[in-house]
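Peer 1: Give me a model of this one.
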Amino acid sequence: MARASAGRQRPGDADPHRGPCPVRSPGAPARDGRGDESSAPRQDADPRDADQDRRRDGPRGDAAAAPGRAHQRDPHPPAQILEREDRRAPRDRGDRVNVAVLGASNGGFTTAADLALAGHSVRLWGRTAQALGSLAKDPTIALAAEGRAGSARLARVTTDLAEAVAGAEVVIAAIPATGHDDLAKRLAPHVNERQIILLTPGTLGSCAMARALARAGAMLPFALAETGTLPYLTRKTGPAAVSAPVRAANLPLGVFPASRGKQTFARLADLFPAARPCVDALDAALTNAGPVIHPPLVLLNAGAIDGGRFDVHAAGTTASVRRLIDVVDAERLATRTGWGYPAPHYELATYYEEARAAEGLYGAGAKAKLLASGLWSEILTFDHRYVTEDVAFGLALFESAGRAAGVETPGVSGLLLTFGALLGRELSGRGRALEHLGLGDFSRREIRGFLDQGWESPMWAKVIR
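Peer 2: Below you'll find the predicted structure:
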């Protein structure tokens, strides 16, 4: 083992292929006998890509400068690292990426099929053979998606997590946020320092998963990233078929640590051209439309939902529901402003008002496409991710982030209290609330610094306790 110098690496210096040596989290137990499980080469970041502090107008458009950091980086103790190993030459942009997609539900199938049809090498992991179904014999998924359709043949389909992630450059967790902690424990023996882990979406899961990996004694990846919303609005239409009538037109992407955002974004934008760089992971998490739209839809349509199959997006979006959605969204926007995050804020009005749809997460015509598909007429319960994820994780984060920013959130807090009563458990301060992630005793400035520095922050040892 060797020690890094006390001087901090500046943003843009790190590279997932040639970059810093693997870091073990201070205070976390070391794992012995770790081999390098990734043989795939990494690429240098293209200097033409916008950095993490910039927003783009288009997939490869010009970037506009965002406001400066709200803090200066603090000195920190040297990180414990492994000896540097040789790296193979970086690859040219546009080459095939080795991807592991974790999760065999709607999003997992669609992500795997879409990226395979785009020319990437994709392995799909499912927890059980039942979840993978017929793919175990024929690893081919029929995809009908906005902008891409066809039969996608995957490189491998497996229930062996080690097999799925070995050699992967990017590991995509296409699962609800409720599964992140368990997945981190499963991933801990298999992560290497050159990988990027992407959560779609995250709800600040990049920070939570890094914390869980560290507590498990895992080698930390190059970076963890998260999208602010789902890359696709999708449903399975058969055992090996998926339909995605709507694809994200603007996909907010935050990176933890944010100081590694430039290289991480450059790699992930090759997979998701609609990605838009955020300042940090919390910036991305506060663009999430799910906690804004789904809790009001479920709560105010509870009677109809109890009656059986129901499309909350079609029949359930009444004037009263819209009013509550607008209240929650206004509180989200005020919270973003309180934290100093720049536009675009992806107001929910951009989904409901076609005149503004191009500014939104899913672009022009998204609402009409979703309703026309008829795929969201389904049986909902309080075990659905609209509640277990968007309420228990998403709204808990919104409330705590609002409190930290001095923003009152009566709409969000009221929903948490009501759903808490229906579920019979406390929701405030749990899930992805900042205090539940070990960040409750820190100021906004300190948290922003932590999100930038990640496991190189002097706060890291306290956060992972």
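Peer 1: Please make it C-alpha for all contacts and neighbour counts, starting now.
Peer 2: Noted.
Peer 1: Figure out the helix or strand that residue 144 lives in.
Peer 2: In this structure, residue 144 sits in strand 140-145 according to DSSP states H and E.
Peer 1: Could you list every helix and strand that that strand packs against?
Peer 2: The contact analysis (3 or more CA pairs under 8 Å, 6 or more residues apart in numbering; DSSP states H and E) places strand 140-145 against helix 106-117, strand 148-153, strand 241-247.
Peer 1: Sequence B follows; please return its structure for comparison with A:
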Amino acid sequence: MVSGRDDAGRRSGAMRLSVLGAGAVGPAAAVLAASRGHAVTIWSPSGRGTAGIEGGMEAEGAVRGWFPLRVAAGLAEALDDAEAALLAVPAYAFPDLLPRIARALPPGLPLLIAPAASLAPLALDGLLAARGAPAVRAAIGAMATTPVTARRRAPGRVFVATVRAAVDVAAVPSAAAASMGALATALFGHASPAAPSALGAGIANANPIIHAVLALTNVTRIERAEEWPQYGLMTPAACRMMEALARERAALAALFGTPVLDLEESLHRANGVPLGPLAEMAARIAETRGAVAGPAAMETRYVTEDVPYGLAFYLWLARGQGLAMPVTEAVVTALEALWGRDLRRNPLLDGLDPGAIAEALDAGYGRG
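Peer 2: The predicted model follows:
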């Protein structure tokens, strides 16, 4: 647990951090960074997320205390004078937000994206190159997941459920992974194992697999707005389907020389429970954390975000490599039938060739 001070003084080695995104994760990451002595500015793309933040936020849970935060009215103001930036928004916000960031991002400002769903760092690098950004510019960090999990309790209060012990970090260009990992560690305190490429960070998050299966196996509960405990319903049968999806994802990652954590290790890192069979780990989380509620509305990111920017993204990559992923294909098709909509549309991939991204992942676009 992190307990912070309530003054605005800066510790040795502190940085000026701009957090772009003010839902739950953005404010939680902001207070975590502030608890470590960094001076934090926060910006909301819509403006709604920062309403009610009066000079700072109260944190509860794994981080406790009141922490000063400066609210920026606009993106340019948020990035002005920053030494580092964190983009923490849902993946479905990337298509509209990345072009805005590409127009405003100073060339020397390193940006971390958490989580780096699909190929968001590579897509941003392409936008920067297209707008004529200098060949020599800061790296873009690709975090496999967020530094925290959180819930927004009130406009000026956030509950930090967990602080990650470790988050894999890659970069565009790939050679900058170690430096971007060091930046993430300095800001948030977690270990930052280097991932070979932004692709690894983009497919390392376990949520698309876990969330898609939970949505599939609990769709009637979701549709009826019932309360249900998501970890408590990770039964052996549901876990078998998750493990089948994870095996197909691992085969895909292997084609790119990118190892990914198995689901058990992901749960262990996120929740601190001992390693064991997946269903037993989920039951242990349910016992120790209580009933973590699953979604109770069909408009849930478990489907609207984690399928297009997760499972469907895997299928797009697999087609470029000639790899069959029958279980993943079946789950996406079933969810499309249940939700009655196209869940494969991912604008981040427009203009990218899934069979020819290895060089871009290594060197980026238009970099010297």
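Peer 1: TM-score for this pair?
Peer 2: The TM-score (TM-score structural alignment, normalised by the length of structure 2) is 0.85; 348 aligned residues with a CA RMSD of 2.7 Å.
Peer 1: So what does residue 230 of structure 2 match up with in structure 1?
Peer 2: Alignment note (TM-score structural alignment): residue 230 of structure 2 maps to residue 313 of structure 1.
Peer 1: I misspoke; the intended subject was residue 241 of structure 2.
Peer 2: In structure 1, residue 241 of structure 2 lands on residue 324 (TM-score structural alignment).
Peer 1: my guess is that match meets residue 296, correct?
Peer 2: Yes: using CA atoms under 8 Å, residue 324 of structure 1 is in contact with residue 296, at 6.3 Å.
Peer 1: quick one, which of these two is more surrounded?
Peer 2: In terms of neighbours (other CA atoms under 10 Å), residue 296 is the more surrounded of residue 324 of structure 1 and residue 296; the figures are 27 against 20.
Peer 1: what's near enough to touch the more buried one?
Peer 2: For residue 296 of structure 1, the contact set (CA atoms under 8 Å, 6 or more residues apart in numbering) comprises 321, 324, 325, 415.
Peer 1: From these, pick the one nearest residue 394 of structure 1.
Peer 2: residue 415 (11.4 Å; CA to CA).
Peer 1: In contact with the closest one, which residues?
Peer 2: 295, 296, 391.
Peer 1: Could you do residue 96 of structure 1 as well?
Peer 2: With the criterion set at CA under 8 Å, 6+ apart, residue 96 of structure 1 makes contact with 119, 120, 121.
Peer 1: Quickly note the distance from residue 181 of structure 2 to residue 288 of structure 2.
Peer 2: Residue 181 of structure 2 sits 30 Å away from residue 288 of structure 2, going by CA to CA, to the nearest Å.
Peer 1: neighbour count winner among these two?
Peer 2: Counted by other CA under 10 Å, residue 181 of structure 2 and residue 288 do not tie: residue 181 has more neighbours, with 26 against 11.
Peer 1: OK, contacts around the more buried one?
Peer 2: Contacts of residue 181 of structure 2 were listed using CA under 8 Å, 6+ apart, and they are 141, 168, 169, 170, 192, 193, 194.
Peer 1: And the third one? What does it align with in structure 1?
Peer 2: I take that to be residue 169 of structure 2. Aligned counterpart of residue 169 of structure 2 in structure 1: residue 253 (TM-score structural alignment).
Peer 1: Repeat that for the first one.
Peer 2: Aligned by TM-score structural alignment, residue 141 of structure 2 pairs with residue 225 of structure 1.
Peer 1: these two touch, right, that match and residue 259?
Peer 2: No: Residue 225 of structure 1 lies out of contact with residue 259 (CA under 8 Å); the separation is 11.8 Å.
Peer 1: who's more crowded, these two?
Peer 2: Taking neighbours as other CA under 10 Å, residue 225 of structure 1 and residue 259 compare with residue 225 leading, 31 against 26.
Peer 1: Could you pull up the residues touching the more buried one?
Peer 2: By CA under 8 Å, 6+ apart, residue 225 of structure 1 lies in contact with 196, 197, 198, 199, 202, 206, 253, 254, 255, 256, 264, 281.
Peer 1: Chain neighbours aside, what residue packs nearest to it?
Peer 2: residue 255 (4.2 Å; CA to CA, 6 or more residues apart in numbering).
Peer 1: What separation do you get for the one you found and residue 154 of structure 1?
Peer 2: Residue 255 of structure 1 is 27 Å from residue 154 of structure 1, where distance means CA to CA.
Peer 1: who has more neighbours, the two?
Peer 2: residue 255 (35 against 21).
Peer 1: State the distance from that one to residue 204 of structure 1.
Peer 2: According to CA to CA, residue 255 of structure 1 and residue 204 of structure 1 sit 10 Å apart.
Peer 1: Then residue 390 of structure 1?
Peer 2: The gap separating residue 390 of structure 1 from residue 204 of structure 1 is 12 Å, by CA to CA.
Peer 1: Can you classify the match of residue 141 of structure 2 by secondary structure?
Peer 2: Classification of residue 225 of structure 1 using DSSP: H, G, I helix; E, B strand; the rest coil returns strand.
Peer 1: Excluding chain neighbours, what is closest to the spatially most central residue of structure 2?
Peer 2: Geometric centre of structure 2, nearest residue: residue 115, 1.8 Å, by CA atoms, centre = their mean. Nearest residue to residue 115 of structure 2 in three dimensions, chain neighbours excluded: residue 145, at 4.3 Å (CA to CA, 6+ apart).
Peer 1: is it true that that neighbour touches residue 112?
Peer 2: No: judged on CA under 8 Å, residue 145 of structure 2 makes no contact with residue 112 at a distance of 10.9 Å.
Peer 1: List the buried residues for stretch 426-433 of structure 1?
Peer 2: With burial defined by 16 or more other CA atoms under 10 Å, the residues of stretch 426-433 of structure 1 counted as buried are 427, 428, 429, 430, 431, 432, 433.
Peer 1: burial measure for the residue nearest to residue 115 of structure 2, as a count.
Peer 2: For residue 145 of structure 2, the neighbour count with other CA under 10 Å is 26.
Peer 1: next one: residue 75 of structure 2
Peer 2: Under the neighbour criterion other CA under 10 Å, residue 75 of structure 2 is assigned a count of 19.
Peer 1: Same check on the one 4 residues further on?
Peer 2: Residue 79 of structure 2 has 25 neighbouring residues, counting by other CA under 10 Å.
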